[in-house]
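Visitor: I need the structure of the sequence given here:
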Amino acid sequence: MPNNSNDLNTKQNKEHTKTHHKNDVLWAAEGAQKLAPGVMAYLAGEDVVLDQALFVYDIQGTQAHLQGLAQIGIISESEYAAFIDALDELKTAFEQGTFSLDERFEDGHSAIEFYLTQKLGEVGKKAHTGRSRNDQVLTCLRLYMQDQMAVVKQLGIDAIEVLIELAEGHQDTMMPGYTHLQRAMPNTVAVWLLGFAESLMDDVQHLNSVMHLLDASPLGTAAGFGVPLQLPRAETAAAMGLSRVQINPVSAQNSRGKYELICLHALSYLLLDVRRFAWDLSLFMTSEFDFIQMGSSHTTGSSIMPNKNNPDVVELLRASLSVVDGAVQQIQSLLSLPSGYQRDLQLSKEPLIKGMQKTQATLALLPELLQALTFKKDQMKDAITSEMMATDQALEKVKQGQSFRDAYLDSKQDDELIITAEQSIDQRVSLGGAANLGLNFLRVRLEGLV
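Guide: Take a look at the predicted model:
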């Protein structure tokens, strides 16, 4: 088997262009009339573009399938070695940009098979033995989701770590706490930040559950009925790094779209918390609040008003959930289907990939954005007014023996019992409050999520 080179791959690309066209479909019978170009383009849709995000996973799944075929003697060891070399070359060429997955192909699956057939001749035609494009797309999507959700998880953890670090430095930075957007009680920046840190931990914990569900191989279920071959499904699952198999072939087919939807729901919880945080930032950065300033690295100017400094990044963070919510709705509307594969499910790729990419891009911005924040301590403290200590005053009367409800009413009238904002913060000793943040508990929980 010759070594891969840019010249060889460039030459092969040119040969593909000359010898292969998208209308040369894998399933066409010899001598059959070709599909009309408009029909073929409509059927292929955006698959060849979308499959650029899935191509390396499709190659990985094909290698595992070939390992299984070699194990049961359908292909020889030498043929298996040739297949693996060719697929490694294809993966390298694709990653280096010397092999283009483009409009010449119906999709990524056909590109792999045509490449193998051109590279290995008659041997290449054995690659699809015991396999359907149904389980091929299921497999590459499963590997994609598992891998990309791991990326999302790490991005979430990165954001949590910065939130905790920032909170540690602002344990004594006071700010008003709000309910109904009205000043309520004294609070600290640390409590506010850790609220989002712990919420994101919930989201990461949910990601772990989803990734456990995804950790199952549909490879070997073919078109949804199994195949008359003793495929070593557990071994091929292990070869792809998956711990178990989806046993029933109908169940495997019915998971198409459903698992994508589960992933997108998990992403939406992350972006829901990001949206709430972005909303708070949007308010606290206004002149009316003037609590937070963001560095020029994360703000923009106005095209007409030289006085403006706009939080465009924060606003787009706030809007990112709409992309994932739209993706959820798009897939939900597809899933009013009977069991088994239906071509409608082809349209589930685009919203999954779009939602995944938007989530990753959003979470990736958070650490540096957090570090670009400056908290205006004086303005925040000055916004804490005397009436915000009324609850503390009522509880002080409770300690003196009065019932809370009577103390609640008396505190509205009491001008003598004065509690300062500092005293209010110092007395917030319940776990999670400003005087007892529970940082160690949060760190231990985070370590358990990694």
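Visitor: okay, CA-based contacts and neighbour counts for the rest of this
Guide: Will do.
Visitor: Leaving out chain neighbours, which residue sits closest to C263?
Guide: Spatially, and ignoring its direct neighbours in sequence, C263 is nearest to V210 (6.8 Å; CA to CA, 6 or more residues apart in numbering).
Visitor: Distance check, the one you found against N254.
Guide: Distance, V210 to N254, by CA to CA, to the nearest Å: 17 Å.
Visitor: With D415 instead?
Guide: For D415, the distance to N254 equals 68 Å [CA to CA].
Visitor: Which of those two has more residues huddled nearby?
Guide: Neighbours per residue (other CA atoms under 10 Å) separate D415 from N254, with N254 holding more: 19 against 8.
Visitor: I'd say that one and L337 touch.
Guide: No. N254 is not in contact with L337 according to CA atoms under 8 Å; the separation is 9.4 Å.
Visitor: so which helix or strand takes in L69?
Guide: Under the criterion of DSSP states H and E, L69 resides in helix 55-71.
Visitor: hang on, I meant M185
Guide: Assigned by DSSP H and E, M185 falls in strand 182-188.
Visitor: now swap in H212 and tell me
Guide: Per DSSP H and E: helix 189-214 holds H212.
Visitor: Which strands or helices does whatever helix or strand comes next after that helix pack on?
Guide: The helix or strand immediately downstream of helix 189-214 is strand 216-217, counting by DSSP H and E. Here strand 216-217 touches helix 133-168, strand 244-245, going by 3 or more CA pairs under 8 Å, 6 or more residues apart in numbering; DSSP states H and E.
Visitor: Go through these and name the closest to N13.
Guide: The closest of these to N13 is helix 133-168. By CA to CA, the value is 23.2 Å.
Visitor: Next, the structure of the following sequence, for comparison with the previous one:
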Amino acid sequence: MAKQKTTVGIINNETLAYTAGRDVELDHALITVDCIGTAAHVTMLSKMPVQPKLITEDERKRVIEGLVEIIGQAQRNKFKIQLADQDVHLAVERTLTKKLGDLGKKIHTCRSRNDQVAVDLRLYAKEQLLQTLDEAAALAAALVSFGRKNKMVPMVGRTHMQPGMPSSVGLWATAHAESLLDDCVGLINAYELNDQCPLGSAASYGVPLPIDRQLTSDLLGFGRPTHNVLYANNGRGKMENLVLSAMSQVMLTLSRLSQDLMIFTMPEFDYFQLPAEFCTGSSIMPQKQNPDVCELMRAKASRVKAAELGVYDLIKGSPTGYNRDLQEAKELFMEGIATTRASLRIMTPMIQGTKANKKKLIAGFTPDVFATDRALELVGEGMPFRDAYHYIKENLHELENIDPTEAILLKTHMGAPLGLDWEYFKGRIAAVKETVREERKAFNRAVSKLLGVKYPLK
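Guide: Sure, this is the predicted structure:
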């Protein structure tokens, strides 16, 4: 059976294909962060207090120049990861060795692919989480804008899907916005947990040379290094699972919003109208405009949750130390993030183009919707609540002439239809955007200093 020579030995071709899996394809998303991680590692090696120097200052500059060149190639889709490389790490090493000779062979000193992929995934997650926060804030802003525009439009509030009490479009829209803003808190928590540098842990047990893990962490713009070198690699999978958990909460909010939109755009309700360009037609029924985006979003919420559970299941019985099972977590991790981000990006313009049908929303009110409000008004006039409850239950006919708009005007306490604090929503959205701006600025500044060129590369 045919064999192939690789950087780490001669391997049977089928074994090579089986063990590389989809890394050759998926790792294209990690080329830039792998180069950034390597730049930090080589810089740290050049400052290590040993004689002779492992990496001289001139050699460090030459390596980083090579890494910047690879990043540029990756941006132009010109950098190739070959099956013999197995992954991005060895592809970068092979390329640098071809360009720099023996110097390229030095870059893996005091490092394992275990800590290398761990830092790559954390750097990848940093940017993906910031992008997700930006996109979640944009959707929250769209929902708040929709709610504010329709704040005086009455809407039947439902429990058990049955008419319950007077509500408003503003209350409905901002309920979903606030849910999404809470999801942003979860994303930020995941970001902070992810913001630890595992580089320098090597194969999980440290190395017998005086490496400076704090320096490496600082060079990469991390908040701090992971402390225990064994946990630095045991954190693989766990960290992906935590990030996916935050993503699945976003998808939970989007799924419930999608379900509402599917219900309330049915002809029997006709409360809202989705923009036609976000609906699809039927191959046989010319009149159809289907809410396929909402249906798929509901399904994709399950896919993201399945990715989270898939990673969890991969690691729950994994013994301490690196195990190759973790390779299978990468695809689930990337897919879960990509699905969440795509869902946020498509929902935002869909909400921006959605129209509220005030006439149909008001027509949805029947006298019984006002029962609870009227009972509470009687309580305000001195009647015990349970007596008021039974009186209204027996005299629903008295509620026939109540105006829905007048009914919501009475609900002025905090968070009620006429007590919504628009500045509260504006402030929370602005805070998310500011967090993204500051974190991205700090990271770009650190990487620009490390590479000696402005990052991101143009």
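Visitor: quick one: the helix holding H212 of the first structure aligns where in the second structure?
Guide: Per TM-score structural alignment, the counterpart of helix 189-214 of the first structure in the second structure is residues 169-194.
Visitor: go on, stretch 431-441 of the first structure?
Guide: Under TM-score structural alignment, stretch 431-441 of the first structure corresponds to residues 414-424 of the second structure.
Visitor: same check, this time on stretch 64-71 of the first structure
Guide: Counting by TM-score structural alignment, stretch 64-71 of the first structure corresponds to 40-47 in the second structure.
Visitor: what's the matching stretch in contact with?
Guide: 53-57, 60, 63, 107, 199, 211-212, 215-216, 219-220, 450 (CA atoms under 8 Å, 6 or more residues apart in numbering).
Visitor: same thing but 10 Å
Guide: Contact partners of stretch 40-47 of the second structure, identified using CA atoms under 10 Å, 6 or more residues apart in numbering, comprise 35, 37-39, 48, 53-61, 63-64, 106-111, 116, 199-200, 209-220, 447, 450-451.
Visitor: again with stretch 276-293 of the first structure
Guide: By CA under 10 Å, 6+ apart, stretch 276-293 of the first structure touches 175, 181, 192-193, 195-196, 271-275, 294, 299, 310-319, 372-381, 383.
Visitor: hmm, 6 Å instead?
Guide: Contacting residues not belonging to stretch 276-293 of the first structure are listed as 314, 318, 373-376, 380 [CA atoms under 6 Å, 6 or more residues apart in numbering].
Visitor: Next: stretch 25-38 of the second structure.
Guide: Identification of contacts with stretch 25-38 of the second structure by CA under 6 Å, 6+ apart yields 67, 71, 88, 120.
Visitor: Which residue of the first structure is paired with the second one in the alignment?
Guide: Taking TM-score structural alignment, the alignment pairs I71 of the second structure with K91 from the first structure.
Visitor: And for G281 of the second structure?
Guide: Counting by TM-score structural alignment, G281 of the second structure lines up with G301 in the first structure.
Visitor: I'd guessed its match sits against N309; true?
Guide: Yes. The pair G301 of the first structure and N309 passes the contact test of CA atoms under 6 Å, sitting 5.0 Å apart.
Visitor: Show me how far stretch 58-68 of the first structure is from its chain's centre.
Guide: 25 Å (CA atoms, centre = their mean, to the nearest Å).
Visitor: So what does I160 of the first structure match up with in the second structure?
Guide: In the second structure, the residue matched to I160 of the first structure (TM-score structural alignment) is A140.
Visitor: gap between the strand holding M185 of the first structure and the chain center?
Guide: Centroid separation for strand 182-188 of the first structure versus its chain: 34 Å, with CA atoms, centre = their mean.
Visitor: average gap between that strand and the second structure?
Guide: Superposing on the second structure and averaging over aligned pairs (mean CA distance after the TM-score superposition for the first structure), strand 182-188 of the first structure comes out at 1.0 Å.
Visitor: tell me what that strand is packed against?
Guide: strand 174-179 (3 or more CA pairs under 6 Å, 6 or more residues apart in numbering; DSSP states H and E).
Visitor: according to the alignment, the strand it packs on goes to what range in the second structure?
Guide: Using TM-score structural alignment, strand 174-179 of the first structure pairs with 154-159 in the second structure.
Visitor: mind listing what's buried in the matching stretch?
Guide: Within stretch 154-159 of the second structure, the residues scored as buried using 16 or more other CA atoms under 10 Å are 154-157.
Visitor: can you list these in a markdown table and add distance to T372 of the second structure?
Guide: Below are those laid out as a markdown table (distance: CA to CA, whole Å):
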| residue | distance to T372 of the second structure |
| --- | --- |
| P154 | 16 |
| M155 | 15 |
| V156 | 13 |
| G157 | 12 |
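Visitor: helix, strand or coil for the residue mapped onto G382 of the second structure from the first structure?
Guide: In the first structure, the residue matched to G382 of the second structure (TM-score structural alignment) is G401. At G401 of the first structure the chain is in coil, as set by DSSP: H, G, I helix; E, B strand; the rest coil.
Visitor: Next: I81 of the second structure.
Guide: I81 of the second structure ends up coil, using three-state DSSP.
Visitor: Map it across to the first structure for me.
Guide: Under the alignment (TM-score structural alignment), I81 of the second structure maps onto L101 of the first structure.
Visitor: what does E295 of the second structure give?
Guide: Match for E295 of the second structure (TM-score structural alignment): E315.
Visitor: and what of L129 of the second structure?
Guide: The pairwise alignment with the first structure assigns L129 of the second structure to M149, based on TM-score structural alignment.
Visitor: Just give me the neighbour total for its match.
Guide: Using other CA under 10 Å: M149 of the first structure sits among 24 other residues.
Visitor: what do you get for K34 of the first structure?
Guide: Look at K34 of the first structure: counted by other CA under 10 Å, it has 13 neighbours.
Visitor: tell me the secondary structure for it?
Guide: coil.
Visitor: Which residue, other than its chain neighbours, is closest to it?
Guide: Closest to K34 of the first structure by CA to CA, 6+ apart is N23, at 6.8 Å.
Visitor: Sticking with the aligned partner of R62 of the second structure in the first structure, tell me its helix or strand.
Guide: Correspondence of R62 of the second structure to the first structure, assessed by TM-score structural alignment: A82. Using DSSP H and E, A82 of the first structure maps to helix 77-96.
Visitor: And the match of R62 of the second structure, how close does it get to V56 of the first structure?
Guide: 18 Å.
Visitor: L335 of the first structure too?
Guide: Distance from L335 of the first structure to V56 of the first structure, by CA to CA: 27 Å.
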